[in-house]
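# Sequence first, predicted model second:
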Amino acid sequence: MEQLTTLDAGFLQAEDSDRHASLAIGALVVLEGPVPDYASLVSTLAARISGCRRFAQKLQAHPLDLAPPEWVDDPDFDMAHHIGRIALPHPGGDAELFRVVADQMARRLDRDRPLWHIWVIEGLADDRWAMLIQVHQCVGDGIATSHLFTGLCDESGAGEGVSSFTGHLRGGDENNSAPVQFGLHAVSLNPVSWAAELWHVSTAIGAAAVRAARGTVELSAGLLRPGGSTSLNGPMSALRRYSSAAVSLDDVNRICRAFDVTVNDVALAALTEAYRGVLDRRGERPVAQTLRTLVPVSTRAQDASGHTDNRVSLMLPLLPVEEDNPVRRLHLVHARLRRTKGTGQRQAGSALVTATNHLPFPLTAWAVRLLTRLPQHSVTTVATNVPGPSLPLHILGRRVLEILPVPPIALQLRTGVAMLSYTDNLFFGILADYDTMPDIDEFARSIEAAVARLVVSAKRRKTSKSRRSRQPLIGAG
C-alpha cells in the first residue's frame, strides 16, 4: 500500500477545514457531435481507464491520523458510480453549460470511492457535446491530470507523444524508487516555525542552500504580511460560478516577440488587468499590495510526465494591479516574476515540503487543520498554467474542440484561474464563489480584451521599429 505524502494529505485536510470547499481539479472537454451511443462511450472509457490503477483505488484513513491515508484497491469498484449523464436545458449554450460545471465543482467527490468522476453532458447547441472530468487534487497536479485525459483519447487522433494509459501512465506504486520534491498549498498550510528543519534539509543540497534560505524568507514574508483588503478574500458560500476565456496563441506569441516576455507573462498581465477592472467596478482602489497571487511551478521531470502525483512548488508574486498602462503592466509582471524566480522561492517551497515529509504525520495533520481554519489576508488568488496538447485530439472519432480547465478554490481564495493551451488557443478557466463574482463573464471578456490591447501595442511597436530602420542615417549619401 502507498501512503499519501504530506502535500497530498494536506489537500484533504484543507478540504475538511471548510465545509464549502471542494478540492477537485476539473477539465471541461467540448467535442463535435453527434454524441456517441452512451453504452459504447462508457465501455470505451472503462477500457481506457482500466490501464491506470489509481482510478480503481480509494483512500484508507487511519484512526487519529497516526499515519497518512493509503491508496488501496477498491473491492467494490464499479464504473457506473463514476460516469454520469446530464442533459442541458434549452437552449444549451455556454451559460447553461457553465452553470452545470459550477454546480458539479461545488460538490465534493465521494471519499468512500476512487476520487474521480466523468459527466457526459448532452444537449449542447451547434451539434456539440461535452465531458466534465473531475479528479481530486490529492491524486495529481494539473500536468498529471492532463495526461490522464489524453489517455482517454483515441490513439490515432491523439497525435505524437500521446498513448493509452497502459503504455503511458503508471500507478503511483511504480515510482517510489526516486525521491520526490513537493510544494504548493502545503507550504502555506504548515507552520513557518519549521524553518529550522528546512535549514537542515536545504544545507544538504550544497550551493542551493543559500538561495533556498532566501526564498524561505520571501515566502514567509509573503504569507504573513497582510495584503490589501478586498472583496476577493473571505469565507465562501456553497455555490460557484464558472466562465472561460480564449485567446489565440499566435497573438500571444506576437506579444512575446515584440516585448521579449514569456507566454506566462502575457497571461498573468491579462489576468491582472481583468482583476483591476473588477476592483474598479466595485469602487475598491487597487494598490500595490492587493494582488499577491499563488503561482504554482512544476518540478516534474520530463521522464515523470505520466505519473499520477503532485510535483509542484510555488511563487507568490505581487501582480501590478495598481498600474493602468497595459504595456508597463506587462513589463512589471515580467520583472516581478523574474525577481521572484531569482529569490529561490521555488527551491524553498520544494525543500520545505520535503522537510515536512520527515516530521511525524500526526503533527503535520494537526498543524494543517489548525492553520486552514484561520483567516488569511495575504494571498488573494491562485493562477496556474498547464501546457496542453498541441495537436488535435479525438474521442471515439469525435474531434475535441476545446479543453477548458477548472481550478479548485479553497483557503478563503474566492477566485481561481487555470490556463491551458490546446492546439492554436490558450484557454482560461475561472471558478469563483457565487456571491463574490456575479460579473464573472465580464471578467472573462476582460482577459480577452487585455490580450487584444497588447496585440495592438505589439503591432505599433513593430511598425515603429520598421520605420526607424528605413530612415537614412544623418549625413549618409
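Yep, it's here.
# contacts, neighbours, all on C-alpha from now
OK.
# can you give me the helices for the stretch 1-150 of the chain?
6-16, 38-49, 94-105, 142-150 (DSSP state H, counting those that start in this stretch).
# Could you dump those into TSV with distance to Pro405 and mean neighbour count added?
Formatted as TSV, the helices of the stretch 1-150 of the chain follow (distance: least, CA to CA, whole Å; neighbours: other CA atoms under 10 Å):
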stretch	distance to Pro405	mean neighbour count
helix 6-16	19	23
helix 38-49	20	14
helix 94-105	11	19
helix 142-150	9	23
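# now the ones you listed as JSON lines including distance to Pro389?
Below are those laid out as JSON lines (distance: least, CA to CA, whole Å):
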{"stretch": "helix 6-16", "distance to Pro389": "26"}
{"stretch": "helix 38-49", "distance to Pro389": "18"}
{"stretch": "helix 94-105", "distance to Pro389": "22"}
{"stretch": "helix 142-150", "distance to Pro389": "8"}
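# Second structure follows, compare the two:
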Amino acid sequence: MAARVHKGSVKDPAVKERGAKERAVKDRAKRIRASRREPMAKVDTAWLRMDQPTNPMMITGVLMFAEPMSVADLRRVIRQRWLAYRRFQQKAVDTAAGAFWQTDNDLDLDWHVQLTALPGRGGKRALERFVSQLASTPLDTGRPLWQFHLVERYDGGSALIARIHHSYADGIALVQVLLSLTDTTREPAKGSDLQQAWLKQDGADVARRVGAAERYMKLGTRVVEKGMEMYRDPTLAAVLAKEGGEIGRELLHAVTLPDDPPSLLRGKLGVSKRVAWAEPLDLEEVKAVGRACECTVNDVLMATAAGALRQYMMERGDHVDGMTLRATVPVNLRPLEHAKKLGNHFGLVFLELPVGEDNPIRRVERVAESMNNLKNSRQAIVSYGLLAALGMAPTAVQGLALDLFSRKATVVATNVPGPPQTLYMAGCALREMMFWVPQTGSIGVGISILSYNGRVHFGLIADAKLIPDPDSVIQRFGSEFEKLLYLSLMSNWDARLDGPSADALLPEDTRRVIEFIAG
C-alpha cells in the first residue's frame, strides 16, 4: 500500500515546488544585489581618472617576513580578511554618466594572489627591481584593481608585494587595511582586537576637519568651474578671495604659487619606475634629535630627506645653493579608527624642502617652520574640496588643474605612523615594511616614511628618466641622519639646538669628521 503524503509535509510535491521557487527568487535577488552598481565617491572618481601611463595611480607596498609563508596560507588570509571588505570584491567602472563600483561575480583569487620567484640569488636588489617592474605596470581594469605577489623565499623568509589602486582608498587607510591582515601574536586568541593594540585614537580634531572639508566642497566646485580662467587672468582671483573669505585666500595662495624651480628632479616622464628602500633608523634616536631641536619626529625625517636629495643633486652637478623645493604631503582628514571604511579622505599641503641649505640643523628649523605654518592653515581641507570637485569636472579641466598643481611641487612625500610592536601574518613575523604612493601629473619623485616596531623605514620611488639609480639617494638617508644625531649629542643638552649653535659646532675640521663618520 502506497505511503500517504500529508499536505504541508516536506514530501508534499507542492511544498517542494514552493520551496524551490522561494530559493530561486532569493538567489535571483542575491545576484541582482551583487551586480548592482554603486556610485563612486567624487574624490575617489578623481583618483580613478588621474591614471596616466607615466604615473599609474597605484599604492605599492612591500612586507618582509622573518619566516617563509606559503601561497595557500596567504590566499586563506586574503579570502577571510581582505575580501571581508566588500569593496575589494568590486571593480571600478567609469562611464560618461559617472564612475561606479560593481561586484565582480567572476573574481579569480588565483590571479589576484600570485606566487613568484626572484632571479639569481634573490637578494635586495633583485626584489627592488621586481617591485620597480610592478610599480610601472598598470592593473587590469577589467578586474578589481588590486593584486598581491608572494616571493615565497626571500632573505630567510618571504616578501609580499601589494598593489592597490588609489581609487579604493588613500595610503593611510590602505596601510590600516593591510595591517588588519595581521595579528599581534603568532597564534592569536579568538576575538583578539588588533586595532586596540596599537591604533592611535585621534577622532575629535580630525572629525571637525572632515565636517569643514565637506562644507568647502561646494567652493571647490566653483573653483573648478572658474579656476582655469583665474589662472589665465590672476586679477579674477580677487573675486574668489572676496567670496570665500579665509578659504578663498587659501585657494588663491595655492593657485598663485610659483612653479617649483627647474632641477634634475623635474623633466619629461617615462613609463618606468625605480624603487629602493634604506636601512631603517632607530625611532628613539630620531626622537632624541627632535627633543634637542624642539621639533617633531616628522620635521626631523623630512629634513633628513631634504639633505639626502641635496647631496644627490650636488653630486650630479645641480646648482642647489639657496634652492627650495616643495613636496605635496597628504594630511589625514578622518579619525584613524574610521580608516577601514575606505575611500579617500585626505587633503594635500605644500611643504618646503630647503635643499639649498648647507647647515643640517637649519634645514630642520626651516622644515619645522613650514610645517607649523601649514598646521595653522586650511590648505588640506581646501585641496580635499578641490579634489572632490575635480571628480565631477570634464576630463579636459581635470588635466589642466592637475598640470597646474603638479608644477608647483617636485616630490610627493608621505609619513605614516605604524604599530610599535611586532605583527604576524599567517603565523609569520612581519620584519619590515614599506610602501609608496603614486605621483600625480608631472611629479616624478616620491618619498615614503613608515615607522614600525621602533624603527623608521625610508622608501623612494622615482621616474627612471629622472633618477635611474635610486639607491644613490636612499643610501644618503642614513648618513644625513647621522649628521643630525652627531650634532645633537655634541650640543648643550640644557638648551635648544638651533642653527647658530650648529654653526659653532661645525668648523671646517668638525665638518670633515662628521662627513667621515656619516660615510
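Yep, it's here. As the structure is a prediction and not an experimental result, all values here were calculated from the model.
# before we move on, the earlier item: right, and the helices of the stretch 1-150 of structure 1 - which one's nearest Ser457 of structure 1?
Nearest to Ser457 of structure 1 among those is helix 94-105 (30.7 Å), distances taken as CA to CA.
# Which part of structure 2 matches that closest one?
Matched against structure 2 by TM-score structural alignment, helix 94-105 of structure 1 falls on residues 124-135.
# average offset between that stretch and structure 1?
Superposing on structure 1 and averaging over aligned pairs (mean CA distance after the TM-score superposition for structure 1), stretch 124-135 of structure 2 comes out at 0.6 Å.
# What segments of the stretch 401-519 of structure 2 are helices?
Taking DSSP H, counting those that start in this stretch as the test, the helices found in the stretch 401-519 of structure 2 are 470-490, 499-505, 508-518.
# Compare the ones you listed and give me the one nearest Ala126 of structure 2.
Using CA to CA, the helices of the stretch 401-519 of structure 2 put helix 470-490 closest to Ala126 of structure 2, at 12.7 Å.
# Could you point out the residues of structure 1 onto which that closest one aligns?
With TM-score structural alignment as the criterion, helix 470-490 of structure 2 aligns to 440-460.
# Stretch 423-441 of structure 2 too?
The aligned range for stretch 423-441 of structure 2 is 393-411, by TM-score structural alignment.
# wouldn't Met434 of structure 2 be in contact with Leu460 here?
No - between Met434 of structure 2 and Leu460 there is no contact under CA atoms under 8 Å: 9.6 Å.
# what touches both of the two?
Here Met434 of structure 2 and Leu460 have Trp277, Ser448 as joint contacts, going by CA atoms under 8 Å, 6 or more residues apart in numbering.
# Now the match of helix 470-490 of structure 2 on structure 2. Mean distance?
With mean CA distance after the TM-score superposition for structure 1, stretch 440-460 of structure 1 departs from structure 2 by a mean of 1.2 Å once superposed.
# what does that stretch contact?
Contacts of stretch 440-460 of structure 1 (CA under 8 Å, 6+ apart): 241-247, 251-252, 254-255, 258-259, 266-267, 270-271, 273-275, 277-278, 326-327, 428, 430, 432.
# Please apply the same query to stretch 357-371 of structure 1.
5-6, 9-10, 13-14, 16-17, 64-68, 189-191, 356.
# go with 6 Å
Contacting residues not belonging to stretch 357-371 of structure 1 are listed as Thr6, Gln13, Asp65, Leu66, Ala67, Leu189, Asn190 [CA atoms under 6 Å, 6 or more residues apart in numbering].
# Report the central residue of structure 1.
Thr384 (4.0 Å; CA atoms, centre = their mean).
# give me every residue that touches that one.
By CA under 6 Å, 6+ apart, Thr384 of structure 1 lies in contact with Val295, Pro296, Ala418.
# which one in structure 2 is aligned with Asp154 of structure 1?
Taking TM-score structural alignment, Asp154 of structure 1 has Asp183 as its aligned residue in structure 2.
# In contact with that match, which residues are there?
Going by CA under 6 Å, 6+ apart, Asp183 of structure 2 touches Leu423, Tyr424.
# again with Gly388 of structure 1
Leu420, Ser421, Tyr422.
# again with Glu2 of structure 1
Applying CA under 6 Å, 6+ apart, we find Glu2 of structure 1 in contact with Glu70, Trp71.
# could you measure the equivalent of it over in structure 2 against Leu283 of structure 2, distance?
Using TM-score structural alignment, the equivalent of Glu2 of structure 1 in structure 2 is Glu38. As for Glu38 of structure 2, its distance to Leu283 of structure 2 is 43 Å (criterion: CA to CA, to the nearest Å).
# Number of residues surrounding Ala61 of structure 1?
14 (other CA atoms under 10 Å).
# In space, what's closest to it - neighbours in sequence excluded?
Spatially, and ignoring its direct neighbours in sequence, Ala61 of structure 1 is nearest to Pro69 (4.4 Å; CA to CA, 6 or more residues apart in numbering).
# same thing with Thr54 of structure 2?
Distances taken as CA to CA, 6+ apart place Val271 nearest to Thr54 of structure 2, at 4.5 Å, with adjacent residues excluded.
# Trace the one you found over to structure 1, please.
Using TM-score structural alignment, the partner of Val271 of structure 2 in structure 1 is Ala238.
# Might one say that Gly61 of structure 2 is in contact with Ile164?
No - counting by CA atoms under 6 Å, Gly61 of structure 2 sits too far from Ile164 to count as a contact (8.7 Å).
# And for Asn310 of structure 1, the neighbour number?
Look at Asn310 of structure 1: counted by other CA under 10 Å, it has 26 neighbours.
# Show me what it lines up with in structure 2.
Asn310 of structure 1 maps onto Asn344 in structure 2 when the alignment is built from TM-score structural alignment.
# May I ask you to confirm that its match is in contact with Asp170?
Yes - if you go by CA under 6 Å, Asn344 of structure 2 and Asp170 touch, sitting 4.8 Å apart.
# from what I can see Tyr411 of structure 2 touches Leu325, true?
Just to correct that, residue 411 of structure 2 is Val rather than Tyr. No - contact between Val411 of structure 2 and Leu325 fails when scored by CA under 6 Å: they sit 8.0 Å apart.
# which of those two has more neighbours?
Val411 (26 against 23).
# Quickly note the distance from Arg28 of structure 2 to Lys91 of structure 2.
Distance, Arg28 of structure 2 to Lys91 of structure 2, by CA to CA: 21 Å.
# Likewise for Gln398 of structure 2?
22 Å.
# Could you do Cys293 of structure 2 as well?
The value you get for Cys293 of structure 2 to Lys91 of structure 2, if CA to CA is used, is 48 Å.
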